[in-house]
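> What follows is a predicted structure for the sequence shown.
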Amino acid sequence: MTETSTTTSAPVTRRVPFWDNARFAAVTLVVIGHGIQRLTPADDTALVVYLLIYSFHIPAFAIISGYFSASGPPTVRHMKRVLTDLILPYLIMETIWTIVQFVVEGRREFNPTTASWTLWFLLALAIFRLVLPYLALLRWPLLWSVVLSIGVGYLPNVDSTFSLSRAIGLLPFFVLGWKLKEWGLVDRWRLAERVPWALRAASIGAFVAWTAVLIVFIQPFRDADLRYWMFYLDPYVDLGNSEWWAGLLRLGLIVVAVILSAAFLLLVPRSASWISTLGQGTMYVYLLHSFVLYPVRESGILSGDVASPWVLIAVIIGCIGVSIVLATAPVRTIFRPLIEPRATWLFRNDKTT
């Protein structure tokens, strides 16, 4: 899900199928990751798949978002887009989640400073877009973003409030996406149209190699709760590492995420297909799939007692189906007022743009 998947960037005259395909593939990985999470405590295979997905799928989202982001001084139009495409949908969905949790769990708290489940990424995107013009003024903005990402893990007072810790932790990927656009590598090498077989083979090799590492070291990774490191959320001390070198672990995960994100993007199909059409509705998949998975996750159906390869495969197939359905035109038509509110009533009536 990126802000460009709906209406968060300036209108373009021609959509590139590759980017829509990448968006849909990435958001489907999000759904799968959330769907199989309850299987991971008792199933090593499920945990391998889960860690593989979480190694790169959110960084890939951030890279795609950065690629389509402008670094110049924000115009009135761009500032309005932050409010209507990110902040307002966040408040709407956060309110709905509060009602759902009150009905199901009896929780009586509405706290928009702490995002519910998947909504944190909307706040992170808003922060990305707000800070990019300032980072763009600096020399070596990519280096500074890496320093910030690693450094924030040493600060226990920077937490999930307004998704700040995650936004700073994932900032290098967003800046990398913006730099890729600035460098013109995709256009110069025509990577949105075709990919040499050597690069595709190398991409497959990268996934095979990392999967092998996960399989071999799955028990140490389970013991170390590696998945929490991949959230870019908690300070190092809360992850059990108070040593000075803890930041090097995050740096290593950043490197892995960049390699796998590149491999993922190189393997995404370039041609237009039905997936390309679905890729234009990834915001709907991202914001709505949690409501579909919530009752399944909370029911206990996907407990450790049912863990097996066949259950894992069935859940993955089901999650793919959920992603497809939520990206279809009828669903988008029904939920457009919630996901893409026009909110013209919110702004004063003047002629500034």
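Yep, it's here. Residues are numbered from 1 along each chain as shown.

> When you work out contacts or count neighbours from here on, use the C-alpha atoms and nothing else.
Fine.

> List the buried residues of whichever helix in the chain runs longest.
In the chain, taking DSSP state H as the definition, the longest helix is helix 246-267. Neighbour-count burial for helix 246-267, counted by 16 or more other CA atoms under 10 Å, picks out 246-247, 250, 253-254, 256-267.

> Report all helices and strands that the helix or strand that that helix is followed by contacts.
Using DSSP states H and E, the helix or strand that follows helix 246-267 in sequence is helix 274-278. Other helices and strands packing on helix 274-278, by 3 or more CA pairs under 8 Å, 6 or more residues apart in numbering; DSSP states H and E, are helix 17-36.

> alright, now check it against this:
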Amino acid sequence: MNGVSARSGDAFFLNLRFLLIVCVFAANALEPLIYVSSLADRWYTWIFMFHMPLFVWVTGYFTRPNLKGETGVKTLLQIMVQYIIFQSLYSLLDAAFFHVQGVHHSFFAPYLLLWFLASHFCWRLLLLAMRRLSPSIQITGSIVLGTLAGYIPFEGTWLSISRTFVFLPFFVLGYHITYEKISFLLTPRFRSAAIAGSLLMLAAAVWTSAHLQTGWLYGSMTFAGLGHGEWYAGLFRIGIYLLQLAASAAFLGFVPFAAGWLSRLGSRTLYVFLLHGFIIRGAASLGIYAYIHTTFGTLCVMIVACLLTVLLALPAVKRAVHPLIEPNVGWIFKRISKISSSFKKHFFKRSDLLWHEIAHKSGKN
């Protein structure tokens, strides 16, 4: 989510990214209502079928230009600083006002939506570790890791380990995808079929919300926690992957190709992502959700979420909070480089002296 290149097809992925952040905001805004509104429950389930896999996928796509080298290190540093800043802010506000149940106030337990920052940091490191492997092996290996993560005997809140591995395949796929590889799928015929398929999935959510635990879509729960301690529980994860792939492909039919205002908003989704949680948690702590019981109220929540997404993606918001959202980490990078150079210089100097001493003693003997 940090940085945009000028590659062919970027407009499509920026448009997709904005539509997805709308879904992120809407899903999080609907979550407090899923037990009191059937409409909220249906929309929430439908959105969760695709929005996290696709958001991870598009994040992987925009990672390619800045994964390695100095730019890659700076991006990792920026993600780390973002995490420290917003983990602190959300935790302090939660302790003072929000009081969300079940939250562990620790830098090792990301606060709700901040799991994405922790996982993004790890996805980059994992991709760097796998860079010598072929793309097919990387994808296969990530699917295996994502499946095995469900057998880990603890929940995934700890540094977002479970979600990191569960959504890793989508990040790897996004990294290796190009617009040219998928453009042939985005024909008018495909788009019409995809939109129809996505709407059918929305209709199917009426059934799946009653039969499918949304915990499977979160990626943060163990198989045992989902009520499946069988040795073959990993097959259910494969089935969820297939469902998410189908729902994600169907949603692509809604995405426009052309660059425009949607693309410009899509370049600022990081601001929406990091700020929208304050609005939702603030509304919940003020008791606003207690007055929403009707279908009309649920529709109003979705409309307001869409409007606020646009508002938070405006240039004025970026100008106001840019130092907070995208902190300058150049000075940290320079400091680390200086320390690293000093260490290397000292290390090699000590090594040369040691070898000189050994050689001198050997000559005497």
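Great, that's in hand. Because the structure is predicted, anything quoted here is derived from the model rather than measured.

> Pro172 of the first structure: neighbouring residues, count only.
For Pro172 of the first structure, the neighbour count with other CA atoms under 10 Å is 28.

> I'd like to know how far the residue mapped onto it from the second structure sits from Tyr35 of the second structure.
Superposed on the second structure with TM-score structural alignment, Pro172 of the first structure falls opposite Pro169. Distance of Pro169 of the second structure to Tyr35 of the second structure, given as CA to CA, to the nearest Å: 31 Å.

> Leu312 of the second structure now?
As judged by CA to CA, Leu312 of the second structure and Tyr35 of the second structure stand 28 Å apart.

> quick one, which of the two is more surrounded?
Per other CA under 10 Å, whichever of Leu312 of the second structure and Tyr35 has more neighbours is Leu312, with 21 against 11.

> For the second structure, which residue occupies the most central location?
Nearest to the mean C-alpha position of the second structure, by CA atoms, centre = their mean, lies Phe116 at 4.0 Å.

> Contact partners for the aligned residue in the first structure for that one?
The alignment partner of Phe116 of the second structure in the first structure, by TM-score structural alignment, is Phe121. Residues near Phe121 of the first structure by CA atoms under 8 Å, 6 or more residues apart in numbering: Ser163.

> List the buried residues of the helix or strand harbouring Phe121 of the first structure.
Taking DSSP H and E as the definition, Phe121 of the first structure sits inside helix 120-135. Of the residues in helix 120-135 of the first structure, 120-130, 132-133, 135 count as buried by neighbour count, 16+ other CA under 10 Å.

> Please dump those into CSV; it should also carry distance to Val146 of the first structure for every row.
Below are those laid out as CSV (distance: CA to CA, whole Å):
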residue, distance to Val146 of the first structure
Trp120, 20
Phe121, 19
Leu122, 21
Leu123, 20
Ala124, 16
Leu125, 17
Ala126, 19
Ile127, 16
Phe128, 14
Arg129, 17
Leu130, 17
Leu132, 14
Pro133, 17
Leu135, 12
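
> if we can go back for a sec, the inter-axis angle of the longest helix of the first structure versus helix 17-36?
Orientation of helix 246-267 of the first structure against helix 17-36 (axes from the mean of the first three to the mean of the last three CA atoms, to 10 degrees) gives an angle of 130 degrees.
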